[in-house]
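need a 3D model of the following:
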Amino acid sequence: MGRLAKPTALKELGGNAGKRALNKKEPKPFGGPVKPAVMTASAKKIWDKVVVSMPPGVFTAADSHLLGAYCEAVARHEAATKAIIKGDAEVTGSTGQVKVNPWYREQADAARLIVTIGAKLGLDPVSRQHIHSDKDSSNNDDGFGDFLN
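Take a look at the predicted model:
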């Protein structure tokens, strides 16, 4: 299976580096992202940070559920990390055996989701370098730095 095609909107934002003809008949989602009704409280806070951290027009209403899944993964990762900090690295299993704390697996699973979904949304450094914005990149008030902290 080959590489997935990049959406035309991202090619345009990235300057169409390959200079190939763009798909003019590609469906164009409209409207800004809408926060899904069913989200945890911590994921809602992450949503607010992520949506304002990207230039207008990058996310559309069609991205809402993918953004929601990303925010839930970040919230799960944070919860797992907090639980790891509070607890032990090893726990006793049901039959008395010593095993690795299950929060480590939860943390790793959430991290994999963050990487996968984040790349699709342009939220990692490699994906983000292909998005060009009219906004001055030297301005540090873009919200993304606050999102990371």
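
use CA for all of it now, contacts and neighbours both
Will do.

the residue positioned nearest the centre of the chain and I46, how far apart?
Of all residues in the chain, the one closest to the mean position by Cα atoms, centre = their mean is G118, 3.2 Å from it. Using Cα to Cα, to the nearest Å, we find G118 at a distance of 13 Å from I46.

one more: G15?
On the measure of Cα to Cα, G15 and I46 end up 29 Å apart.

same deal with L22?
33 Å.

need the residues touching each of G118 and I46.
When contacts are counted by Cα atoms under 8 Å, 6 or more residues apart in numbering, G118 and I46 have no shared neighbour.

the lengthiest helix in the chain: how far from the chain's middle?
Taking DSSP state H as the criterion, the chain has its longest helix at helix 64-86. Relative to its parent chain, helix 64-86 has a centroid offset of 10 Å by Cα atoms, centre = their mean, to the nearest Å.

residue ranges for the helices of the protein, please.
Using DSSP H, helices in the chain cover 8-13, 41-53, 64-86, 102-121, 125-128, 144-148.

compare with the first, here's sequence two:
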Amino acid sequence: MAGNMNSGGRNRKSAKIKVIEGGRGHRRIEPEIEATGAPKMPDYFSRDQQSLWNDLIASMPVGTFKAADSALLEMFVIVSLRLREAEMIVADSGLLIAGAQGITRNPALMIITAAEKQIVSLSDRLGLSPAARTRLHVGKDEDADEMAWLMN
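The predicted model follows:
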């Protein structure tokens, strides 16, 4: 499925990609706003949440995540641990449980389904899935380019 629920189609290409592709359509390419700063871990995070946050930040190249990504990173951590907790509940009590109206589906399965959908969406937005990483571009090191030119 291309795009997201509200976009009505494909995800937009960044201005950098449009420039690299040569600006097909010959329209002016509007510059994009660049995010700055480092993401800030929420103060209320538990030890498990802090650990997952740190693992998440360390799993990507330095500078990938910016301060503007903090809310998405926070949601990813919360939903990931919610999924883990729901999975432990199902592992402990089973897929089916005895309820007031007899045997019924474990309610934790609904939490798992919702959390999985959220994780897939957040992973795509944050560049955490293999497919999303193919769309990420790490900035060039200007000093390395200068040195390469001097060596030629």
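
what's the counterpart of A69 of structure 1 in structure 2?
Residue pairing (TM-score structural alignment): A69 of structure 1 is matched to M75 of structure 2.

neighbours of the closest residue to that match other than its chain neighbours, just the number please.
Excluding its sequence neighbours, the residue lying closest to M75 of structure 2 (Cα to Cα, 6 or more residues apart in numbering) is L122, at 8.0 Å. Residues contacting L122 of structure 2 under the criterion other Cα atoms under 10 Å number 18.

got it, and S46 of structure 2?
10.

how far away is it from M60 of structure 2?
22 Å.

do the same with G9 of structure 2
28 Å.

and those two? Which one has more around it.
A count of neighbours by other Cα under 10 Å puts M60 above the other of G9 of structure 2 and M60, at 14 against 11.

skip the chain neighbours and tell me the closest residue to the aligned partner of that one in structure 1.
Under the alignment (TM-score structural alignment), M60 of structure 2 pairs with M54 in structure 1. Nearest residue to M54 of structure 1 in three dimensions, chain neighbours excluded: F144, at 7.3 Å (Cα to Cα, 6+ apart).

quick one: the one you found and K49 touch, right?
Yes: counting by Cα atoms under 8 Å, F144 of structure 1 does reach K49; the two are 7.4 Å apart.

can you give the contact residues for stretch 35-42 of structure 2?
Contacts of stretch 35-42 of structure 2 (Cα under 8 Å, 6+ apart): Q50, W53, G63, F65, K66, A67, A68, D69, S70, E74.

which residues touch stretch 66-73 of structure 2?
Here stretch 66-73 of structure 2 makes contact (Cα under 8 Å, 6+ apart) with A35, T36, G37, A38, P39, K40, M41, W53, L122, L126.

buried residues, that stretch. List them.
Neighbour-count burial for stretch 66-73 of structure 2 flags D69, S70, L73 (criterion: 16 or more other Cα atoms under 10 Å).

closest to I97 of structure 2 out of the residues you listed?
Nearest to I97 of structure 2 among those is L73, at 33.7 Å by Cα to Cα.

map K82 of structure 1 onto structure 2.
That one, K82 of structure 1, aligns with M88 by TM-score structural alignment.

give me the distance from stretch 93-103 of structure 1 to the chain's centre.
With Cα atoms, centre = their mean as the basis, stretch 93-103 of structure 1 stands 31 Å off its chain's centre.
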